[in-house]
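Participant: Return atomic coordinates for the entry below.
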Amino acid sequence: MSQTDLSDARVADAPSRNFVYRTLPRWLWPYAQLARWDRPIGWQLLLWPCLWSAALAANVPGVAETGYGIGAFVWHSILFTIGAIAMRGAGCTYNDLVDQRIDDQVARTRSRPLPSGRVSRNQAKIFIAAQALVGLLVLLQFNLFAILLGFASLAFVAIYPFAKRFTDWPQFFLGLAFSWGALMGWAAAFGGLALAPVVLYAGAILWTIGYDTIYAHQDKEDDVLVGVRSTALLFGTNTRQWLIGMFTGAVVLIALALALAGASLWAYLGLAAAAAHFAYQVHRLNIDDADQCLALFKSNSQAGLILFIGLTLGALANAITALPPVY
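Facilitator: Predicted structure coming up:
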């Protein structure tokens, strides 16, 4: 296969060495691109609030007495991972259906499967249904409250693709959808909610606005031409100051969530390390360097991982203290 044929089958902003192009049959490539399997950063960012919340629940003193131990935490983490990949793929496919005409006018996105004609709209709709079915099967493994809460998130998923048409804050609507896992992990553990996961959710929303503003600076020129809106355009040259506020607010709210849940020192150390990562992003940011904006955006998965490691260590410490004494 010629290099030209290969490039015609890929999208402009996807890594060419991804496993999609090395292992999957070529007929699956357009569907993998619709689901963004060649760009895992999206499902990773969707997953981290789920895992934070599940780990936060495992930090609660005496949680083992409720039946939510380390084994349940690990099982829920596996389910959330599968669900995040499936639902992020379904959401991206839906987004591409809504934005097909806009994507055709933006240099970075016109090579996507729908605007390039490699997948029909009907094929994309069938693919959404298949991915949503996987997500549903995962959701049904949880308690009734978590199932209903999961369905409630679909309202924000449906609204988000249209947000850039009616508000300068589409990143806020992305945060409402992408941070929903901050509620789900706790709900799956306890069958209800408390103030701690709600505050965690608010912190995750601010984090999402911050990292997606960085991402949006890649497309600001095209967005002006097409007539869509974003916080990158709204903040402009004041983006660094806005990011300081968003990331600081996220850290404060997450710290409050840790305190409300009775999390251990490990969780706070993880948050401190994540805060240092946020500061690094703000320091390094050049809003006129698209490649750097993309790299900094992707680095937020590292920040999510850092906080998750701290929370997980706190959960393990909590589980150890709950063990009966050995005589």
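Participant: can we go C-alpha only for contacts and neighbour counts from here?
Facilitator: Will do.
Participant: mind listing what's buried in stretch 188-204?
Facilitator: 188-190, 193, 196-204 (16 or more other Cα atoms under 10 Å).
Participant: Could you work out the end-to-end span of it for me?
Facilitator: 18 Å (Cα to Cα, to the nearest Å).
Participant: among the buried residues of stretch 188-204, which are in helices?
Facilitator: With DSSP state H as the criterion, helices contain 188-190, 196-204 from among the buried residues of stretch 188-204.
Participant: and which of the buried residues of stretch 188-204 is nearest Arg26?
Facilitator: Using Cα to Cα, Ala204 comes nearest to Arg26 of those, at 36.7 Å.
Participant: other SSEs contacting the strand or helix carrying Glu221?
Facilitator: Per DSSP states H and E, Glu221 falls inside helix 220-226. Helix 220-226 is packed against no helix or strand, with contacts defined by 3 or more Cα pairs under 8 Å, 6 or more residues apart in numbering; DSSP states H and E.
Participant: Pull out the buried positions in that helix.
Facilitator: Taking 16+ other Cα under 10 Å as the criterion, helix 220-226 shows 220, 222-223 as buried.
Participant: Next, format those as JSON lines and append distance to Phe308.
Facilitator: Formatted as JSON lines, these follow (distance: Cα to Cα, whole Å):
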{"residue": "Lys220", "distance to Phe308": "32"}
{"residue": "Asp222", "distance to Phe308": "36"}
{"residue": "Asp223", "distance to Phe308": "34"}
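Participant: Another sequence for comparison is provided below:
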Amino acid sequence: MTENDKTPEGDAELGTVADSAGNWVDHWAPAATRGYLRLSRADRPIGTWLLYIPCLWAVALACLATNSFNAFSIWIIVGCGIGAFLMRGAGCTWNDITDRDIDAKVARTRSRPIPSGQVGVRAALAWMLIQSLVSLAILLTFPNMAVLLGFLSIIPVAIYPFAKRFTWWPQVFLGLAFNWGALLAWTAQTGSLAWPAVVLYVAGIAWTLFYDTIYAHQDTEDDALIGVKSTARLFGDKSSTWLRYFLIGTVLLLGLAVVMASLDRSILSLVVALGGPWAMGWHLVWQLGRFDPENNDRLLMLFRSNRNAGLIPVLFFAVAFFL
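Facilitator: This next block holds a predicted model:
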């Protein structure tokens, strides 16, 4: 690793975080709120996008399957967006509470709010509860089955921070948590859970394995020193091969979900909808071609580019609905 590839330290006096300095929270947010906003990763919106995109996939495919788009569909899109921001914030807060001792030992994370002393553990717990309660208020506007799924999502969210302690595959648990919106949003739109949503959920998990393995390569040295497990450490020099498997799985499963949701659509609509997984696949191929496990700046750039990758199918699905 070259000097340019190293993650800079955060500024303890200013309270900045090493891998997210110079953002809107640092410059514009009131000083008293900055630690809490950093706990929620409001300074790093990519995580909210990655939580929200499976919801958009699901709403779009559910609209294709039912040939229906109405005012409540718009509320599902808006509500899931707000909920993604809040639940991602609550999940990150929980993650930082449980990982505070580990974070203090890792260069990239020791400047986070709890290990750096910006926010205490009790205050963090209260902040997590506030975010969760507002999310609950939004969830209760959805159909009963979707509300039940919302409550069940707490299970993978609660387990994920501990996964790196007992399995080499914590990215699977992240995928289970981050793609739950595919099940919830489909059910909110249609009133019931169906197989296309389940296949979509598994496609999202494959995608999470792809992008979070890339992300985890930033911490392999520190993780090895403190005994934290990850797919990046497990795969090592074979990571490119495994990323190719996850890429193929994402595209094939997303394509299968499209076919299952479009059985009653016209051939043209189906073909256009299938263009979404295909185009997203090429974006993932582009990422794989630039993957360099020794370059942290490149790894972070590729990870963040998955917002654009995930939004590509949404555009295709939206066009297909009107055909």
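Participant: tm score of chain vs chain?
Facilitator: Superposed pair, TM-score by TM-score structural alignment, normalised by the length of structure 2: 0.93. Supporting alignment: 308 aligned residues with a Cα RMSD of 1.4 Å.
Participant: Please enumerate the helices of the stretch 201-323 of structure 2.
Facilitator: Secondary structure of the stretch 201-323 of structure 2 by DSSP state H, counting those that start in this stretch: the helices cover 220-226, 231-235, 239-261, 267-289, 296-304, 306-321.
Participant: Can you add distance to Val119 of structure 2 and give these back as JSON lines?
Facilitator: JSON lines is the format used below for these (distance: least, Cα to Cα, whole Å):
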{"stretch": "helix 220-226", "distance to Val119 of structure 2": "24"}
{"stretch": "helix 231-235", "distance to Val119 of structure 2": "30"}
{"stretch": "helix 239-261", "distance to Val119 of structure 2": "36"}
{"stretch": "helix 267-289", "distance to Val119 of structure 2": "36"}
{"stretch": "helix 296-304", "distance to Val119 of structure 2": "26"}
{"stretch": "helix 306-321", "distance to Val119 of structure 2": "29"}
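Participant: Tell me which of the ones you listed sits nearest to Cys80 of structure 2.
Facilitator: helix 306-321 (14.7 Å).
Participant: Next, the buried residues of that closest one.
Facilitator: Buried, per 16+ other Cα under 10 Å, within helix 306-321 of structure 2: 306-307, 309-318, 320-321.
Participant: picking that back up, give me the range in structure 2 that the helix holding Glu221 of structure 1 lines up against.
Facilitator: Aligned using TM-score structural alignment, helix 220-226 of structure 1 spans residues 220-226 in structure 2.
Participant: Average separation of the matching stretch from the aligned part of structure 1, please.
Facilitator: After superposition onto structure 1, the average distance of stretch 220-226 of structure 2 to its aligned residues comes to 0.4 Å, using mean Cα distance after the TM-score superposition for structure 1.
Participant: Next up, identify which helix or strand the residue nearest the centre of structure 1 is on.
Facilitator: Nearest to the mean C-alpha position of structure 1, by Cα atoms, centre = their mean, lies Leu46 at 2.1 Å. Per DSSP H and E, Leu46 of structure 1 falls inside helix 41-59.
Participant: what angle separates the longest helix along structure 1 from helix 41-59?
Facilitator: Taking DSSP H as the criterion, structure 1 has its longest helix at helix 70-98. For helix 70-98 of structure 1 against helix 41-59, the angle by axes from the mean of the first three to the mean of the last three Cα atoms, to 10 degrees is 150 degrees.
Participant: Could you give me the buried positions within helix 70-98 of structure 1?
Facilitator: By 16+ other Cα under 10 Å, the buried positions in helix 70-98 of structure 1 come out as 70, 72-73, 76-77, 79-97.
Participant: Looking at the helices of the stretch 201-323 of structure 2, which is nearest to Arg112 of structure 2?
Facilitator: Set against Arg112 of structure 2 and scored by Cα to Cα, the helices of the stretch 201-323 of structure 2 come closest in helix 220-226, at 15.7 Å.
Participant: any residues touching that closest one, and which ones?
Facilitator: Around helix 220-226 of structure 2, the neighbours that count as contacts under Cα atoms under 8 Å, 6 or more residues apart in numbering are 102, 105-107, 229, 232-233.
Participant: Can you say which of these are buried?
Facilitator: 102, 106-107, 229, 232-233.
Participant: Mind telling me what Gly306 of structure 2 corresponds to in structure 1?
Facilitator: Just so we're on the same page, residue 306 of structure 2 is Asn rather than Gly. Checking TM-score structural alignment: Asn306 of structure 2 goes with Asn300.
Participant: Leaving out sequence neighbours, find the closest residue to its match.
Facilitator: Distances taken as Cα to Cα, 6 or more residues apart in numbering place Tyr211 nearest to Asn300 of structure 1, at 6.9 Å, with adjacent residues excluded.
Participant: Please report how far the one you found lies from Phe172 of structure 1.
Facilitator: Relative to Phe172 of structure 1, Tyr211 of structure 1 is positioned 11 Å away (Cα to Cα).
Participant: Going by neighbour count, which residues of stretch 104-123 of structure 1 are buried?
Facilitator: Residues of stretch 104-123 of structure 1 classed as buried by neighbour count (16+ other Cα under 10 Å): 104, 106, 108-116, 118, 121.
Participant: Would you point out the most distant pair within these?
Facilitator: Distance extremes for the buried residues of stretch 104-123 of structure 1: the farthest pair is Arg108 and Arg121 at 20.1 Å, using Cα to Cα.
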